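# here's a sequence, model it:
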Amino acid sequence: MQTPSATTPHLIAAGFHALSDQLRISVLELLRQRELCVCDLCEALGVNQSKLSFHLKTLKEAGLVHSRQEGRWIYYSLNLPQFSILEEYLADFSHNRVIFSARSCCD
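Have a look, this model is predicted:
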């Protein structure tokens, strides 16, 4: 992987944990289109702010989203480099499968 400091096992595990919840996936799908404030996310998802805040914290701790404050609102956007790290991590397994399947047990 290309950025060892950003690919610690903790961040990889946190990334996959963050992707394991339907509401968090829905948040990410909305953020694929554009940056959104918490109020817009709450409205689009039909959830209250306290419930959403818990899920946004999980996404932020996993490095999957950025946040910025403007006035009293917090806006969220995707952190695409972190998604690339998770993608590269999974791609390494596919690459290893090809290498291992080319070997025989008696080589």
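# only C-alpha atoms from now on, for both contacts and neighbour counts.
OK.
# mind listing the strands in the chain by residue range?
Applying DSSP state E to the chain gives strands spanning 36-37, 65-70, 73-78.
# now do the first one: everything it contacts.
So the one you mean is strand 36-37. 73-77 (CA atoms under 8 Å, 6 or more residues apart in numbering).
# could you also give me the structure for this next sequence, so I can compare it with the first?
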Amino acid sequence: MTTPSAPTLAQGPAHEVQRCPPLTRTALDTSQAETAAAIFKALGDPVRLRIFSMIASAPDGELCVCDVVDVGVSQPTISHHLRKLREAGLLTSRKEATWVHYRVAPGVLAATAALLAPPG
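Prediction:
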């Protein structure tokens, strides 16, 4: 029995949010609302939000899983949260030796900011 693979960036909600209009321009349809909600759900956990902000604010834009510390949870739980962020299309990852390095997926911050843009 095979397990389904994690969504790729092209399949994840963060990729789809780029097609959503700003909330202040028009009401979202059901599909757009589900897409945006998946992003907000992934970022709705305080630990996940802290981890995401650590990666987004890393000096070189990338952070090794070994550097995600002091977030109040164990390493296995950190890995779980990183997986959820990656599955939502918010992060990309690459493996280097035994460590995994994470980056914010291209376009995610701009697409999310555009969704929340004020009118005008």
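# before we move on, back to that, now which of the contacts of strand 36-37 of structure 1 would you call buried?
For these, a burial check counting by 16 or more other CA atoms under 10 Å picks out 75-77.
# tell me the spacing between the most centrally placed residue in structure 1 and H55 of structure 1.
Nearest to the geometric centre of structure 1 sits L64, at 3.6 Å (CA atoms, centre = their mean). Distance, L64 of structure 1 to H55 of structure 1, by CA to CA, to the nearest Å: 12 Å.
# what is the neighbour count of S94 of structure 1?
If you count neighbours by other CA atoms under 10 Å, S94 of structure 1 ends up with 11.
# burial of G61 of structure 2, as a residue count?
12.
# contacts only, for it.
55, 103-104.
# a markdown table please, covering those residues and showing distance to P118 of structure 2.
Formatted as a markdown table, those follow (distance: CA to CA, whole Å):
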| residue | distance to P118 of structure 2 |
| --- | --- |
| I55 | 26 |
| R103 | 27 |
| V104 | 23 |
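# ok, so of those residues, who is nearest I39 of structure 2?
Closest approach between the contacts of G61 of structure 2 and I39 of structure 2, by CA to CA: V104, at 13.0 Å.
# map the closest one across to structure 1 for me.
Matched across to structure 1, V104 of structure 2 falls on L78, judged by TM-score structural alignment.
# turn the contacts of strand 36-37 of structure 1 into a markdown table, including distance to L59 of structure 1.
Formatted as a markdown table, the contacts of strand 36-37 of structure 1 follow (distance: CA to CA, whole Å):
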| residue | distance to L59 of structure 1 |
| --- | --- |
| W73 | 18 |
| I74 | 14 |
| Y75 | 13 |
| Y76 | 10 |
| S77 | 11 |
